[in-house]
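**Student:** Prediction below, plus the sequence it came from.
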Amino acid sequence: MAILATRPRQGVTAGQGLQKMVRIGLMTSPKSLLHRRELMAGLGAAALLPIWPAIGSAQGRAALALQAKADAVALRPGAPETPVWSLAGSEMRFKRGDTVEVTLANELPQPVALNWRGLDGAASVESLTARAPLAAGVKETLQLPLRHAGTLLCDLTLLGDGQARPSRARALVVRESETVAVDRDEVFLVEDWRLRPDGSAIAPGLDPKDAATVLTANGRLSLDITVRTNERIRIRFINGCQRSVIAAKIENIDVRVMAIDGQPSEPFQARNGALVLPPGGRVDGFIDVTAPAGTTATILVHDGKEARPIGRLIVSGDPPVRAAPLSPAPPLPSNGLPARLDLKGATRAELALGGPQGDWVPPASFAATAAPAVRTKAGRTVVLALNNRGATPTVFHLHGHHFRLLDRLDDGWKPFWLDTLAIEPGQTQRIAFAAEYAGRWLIESVATDWAAPRLVRWYSVE
């Protein structure tokens, strides 16, 4: 499940409420999702000259240089920084319609493969199916077409299991071509780390044993966001954790959900300001600051074990941005995904997750010569039944396309798009997507356990 809006019972602490949200969010049942009338509530027009001006629809060209290299991050107060790997480079903010020329230099002692989350229709940059891993000491250039506006994620997780060091993720922001009524646009990227007693970090796919868990926001142990009264902030919440489903909550602040996994949703209020995100999940929330100057709201993240303060929203003493709060924002501009899906004529398949690996393989062993999990024609609807046969929750990620989460009877779907879904043990969830883009695309599966292997298959759109 990508997001959840559930108010904790009276008398339940914030930490207990978030823990319950993580547990319920994994169930991904229709009962745990918002009813449509809740999603439709509160739509209205905003009157505001935004900080992001309207941008022409003509395509632009931009350049981005990335280096997969050794890095370090401060994970222990007062102690030396912990060696990790990262994707170094300039800020990744572009606009819809841009084609970005990405130059990637691999300065690590092992091959790397970029993993793009939310990038639809870019078959030529798809790692493993279209591009071989980049060898150590080698540089390559690729063209990145940004068809959709939204919040995307780029990381090195495909080949990250069992390596010498864990790696950091990078947010990729693609702005809308149209006017969006916000004063500021912030990224809040949560990542988790497992630290040995000597301070070294353990890569995923290895047994962490007694390693301590550390969470960071934008690479910091605590991130402060300073705001002004009556200001509207767009916060792009991203779960960059390796395996953990998280619940994020800003105490005493209302969050209006505007997009999920990089695609606009019907706006709705997240109850109690809480969101549940699977690993790789993204939620764009609008926050209208109504608190007076001097107010501080703690940002809590629950990783399924405990709630941890990871940042603060601080209302400064500067004068209010405007005399009164803004009206509720209208929906974000559509990216053009289809309004309806033809389920009757769909290509259908069942994928078993968890349990015996079967046709699932580690990314390092992947070969596109194996039979695809699904083969379909461009323009067809694909319906997948995802059956988690494992003993722990499993996270499913679809490359190349976004999907709808279907109702139990296949008679409709939830009013938002996803590319990542967490499924409880013994549960089956059905999803559907329009196979719009020809190519060979990856499917990922990983259990919510630090030591669990990341596994992949692929599907073909012809």
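**Tutor:** That came in fine, so what should we check first?
**Student:** okay, CA-based contacts and neighbour counts for the rest of this
**Tutor:** Fine.
**Student:** From Leu172, how far off is Glu91?
**Tutor:** 8 Å (C-alpha to C-alpha, to the nearest Å).
**Student:** more crowded one of those two?
**Tutor:** Shown here are Glu91 and Leu172; by other C-alpha atoms under 10 Å, Leu172 has more neighbours (20 against 11).
**Student:** Work out for me the element the more buried one sits within.
**Tutor:** Assigned by DSSP states H and E, Leu172 belongs to strand 170-175.
**Student:** Can you name the residues in contact with that strand?
**Tutor:** 87, 92-96, 146, 148-155, 187, 189, 238 (C-alpha atoms under 8 Å, 6 or more residues apart in numbering).
**Student:** please redo it, this time with the cut-off set to 6 Å
**Tutor:** Met92, Arg93, Phe94, Lys95, Arg96, Ala149, Gly150, Thr151, Leu152, Leu153, Cys154 (C-alpha atoms under 6 Å, 6 or more residues apart in numbering).
**Student:** Second structure for comparison follows:
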Amino acid sequence: MTTRREFLKHSAATIAALTLPVSARAKTGPFTKLTARPASMQLAPPSYPKTDIWGYDGIMPGPELRIARGARVQRSFRNALPQASSVHWHGIRIDNAMDGVAGLTQLAVEPGQTFDYDFVAPDAGTYWYHAHNRSVEQVARGLYGALIVEEDEPPEVDREEVLILDDWLLDPETAQIDPDFDSVHDRSHAGRRGNFIATNGRPDLSLEVRQNERLRLRLINAANARIFVLSLAGLEGWSIALDGMPLASPEPLTDALILGPGQRADLIVDVTANQGETAHLVRIEDQEGFSQVAFPVTGLASAERRGEPAALPRNPKMEVTGLEDAVFVRLNMQGGAMGSLDAAVLDGERKSFRELVDANQFWAFNGTIGMTEAPLAELALGQTVELEIYNDTSFPHAMHLHGMHFREIGQDGTPGPLRDTLMMFGGETRTIGFVADNPGDWLFHCHMLSHAASGMMTWVRVA
């Protein structure tokens, strides 16, 4: 068996040879530059120095990209970082060559080099873009931004807010980012979790609102590993979309909303707090509530609340058909601290758990760590897949499928909402179904990025 390094090199070279170069494609206009470069920002309170970050165009979050459904995104990515990088457009069902996975769909963009991303956004919704080479470090340093694709008929709201949730692991003395991105503890346990929690780069984000004002909140979890458990105070509303895809009908927000790394949720909320009070998007940790975003109520929007909102317009190709004849695939997730993994295949050789620890690799899919030469599944175009996943570990994992969306299939066979990232907890067995309708080699990995870096990566091929 070839080594992982050889496989990645071979895959990238093959795809590069078979893909029409972007420069040879029809272009609708000049490409807008998107530069990844070092910068500094006042992340911690003013009594601390600025934090050195990496940001797209030198800011964090990166520039918000907002387009209409069906419009074209053309960005000339320039790498001004000290290490190679690439850009992944998370959740967008796009051409495989534009997916931005270094080593699988493209070569990593070396320092000083450029790469032109050119694709059409077929689905309205809340998406995001982020680095996809050495992601555990580059995303943690700030390389991400929102990508908003607007509906043909947007919902009736007074305004909307894009809220990117993240945590940062900072030195409490210097406010600088902890540089230990290969921490054995993080890789073998729950992942790299920060000690400084922020929204849009601010720990104290406050947005003035008016009583009975109707807001659309676009929530994006850009954290390396933190699971955000959220609720509302002084706000009432509905969930209208998950991972960019509209729900069949708005669902009242009566329980806590769980948002794993990489996941998104669109909410429509009404401000029910009185004038002079403060409403909150609440983060729940250890059964305590903390303000993630404050909404001071400074006026009156209307005397009464509106009725329930209508559902968002559907995106194309949202149905998962053919489940009765689906090809069955199984994925066993193994490893980590307190796990039962005693050995696994790494770089083509079976190694003991002690040898895996020495290699700083802790997680396996079906007994193999990291990318393999053969895909998890080789699928015909249009084939329906039933993928059963067993989390035989002690930790949660956010499983993200590139290029396609799926529906979780309940025990009674009922499909759930269309998503691209599945939050799985220890000991769970879950089944997802999807139609392999997007040709190419697509990554499937844990979005706890320390877990992906230490073994939890595989791929599927759609012929």
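**Tutor:** Received, thanks. Bear in mind the structure is a predicted one, so any value in this text is a computation, not a measurement.
**Student:** quick one: the strand holding Leu172 of the first structure to chain centroid distance?
**Tutor:** 11 Å (C-alpha atoms, centre = their mean, to the nearest Å).
**Student:** For burial, what's the neighbour tally of Asn288 of the first structure?
**Tutor:** In this structure residue 288 of the first structure is Asp, not Asn. 25.
**Student:** how close does the residue nearest to Ala203 of the first structure when sequence neighbours are not counted get to Asn106 of the first structure?
**Tutor:** Leaving out its chain neighbours, the residue that sits closest to Ala203 of the first structure by C-alpha to C-alpha, 6 or more residues apart in numbering is Pro166, at 4.2 Å. According to C-alpha to C-alpha, Pro166 of the first structure stands 15 Å off from Asn106 of the first structure.
**Student:** again, but for Arg322 of the first structure
**Tutor:** 48 Å.
**Student:** So which of those two has more stuff around it?
**Tutor:** Using other C-alpha under 10 Å as the criterion, Arg322 of the first structure and Asn106 rank with Asn106 on top: 22 against 11.
**Student:** contacting residues for the equivalent of that one over in the second structure?
**Tutor:** Under the alignment (TM-score structural alignment), Asn106 of the first structure maps onto Asn79 of the second structure. By C-alpha under 6 Å, 6+ apart, Asn79 of the second structure lies in contact with Thr35, Ala36, Pro111, Gly112, Gln113.
**Student:** and if we set it to 10 Å?
**Tutor:** 34-37, 56, 85-86, 108-115 (C-alpha atoms under 10 Å, 6 or more residues apart in numbering).
**Student:** In the second structure, which helix is the longest?
**Tutor:** helix 4-18 (DSSP state H).
**Student:** what span of the first structure lines up against it?
**Tutor:** The aligned range for helix 4-18 of the second structure is empty, by TM-score structural alignment.
**Student:** And the residue nearest the centre of the first structure, how close does it get to Leu152 of the first structure?
**Tutor:** Per C-alpha atoms, centre = their mean, the C-alpha nearest to the average position across the first structure is that of Gly281, at 2.5 Å. Gly281 of the first structure sits 9 Å away from Leu152 of the first structure, going by C-alpha to C-alpha.
**Student:** need the helices for the second structure, in chain order.
**Tutor:** So, for the second structure - with DSSP H - the helices run 4-18, 135-138, 184-188, 353-358, 449-453.
**Student:** And the ones you listed: which comes nearest Asn224 of the second structure?
**Tutor:** Within the helices of the second structure, the stretch nearest Asn224 of the second structure is helix 449-453; the backing value is 5.6 Å (C-alpha to C-alpha).
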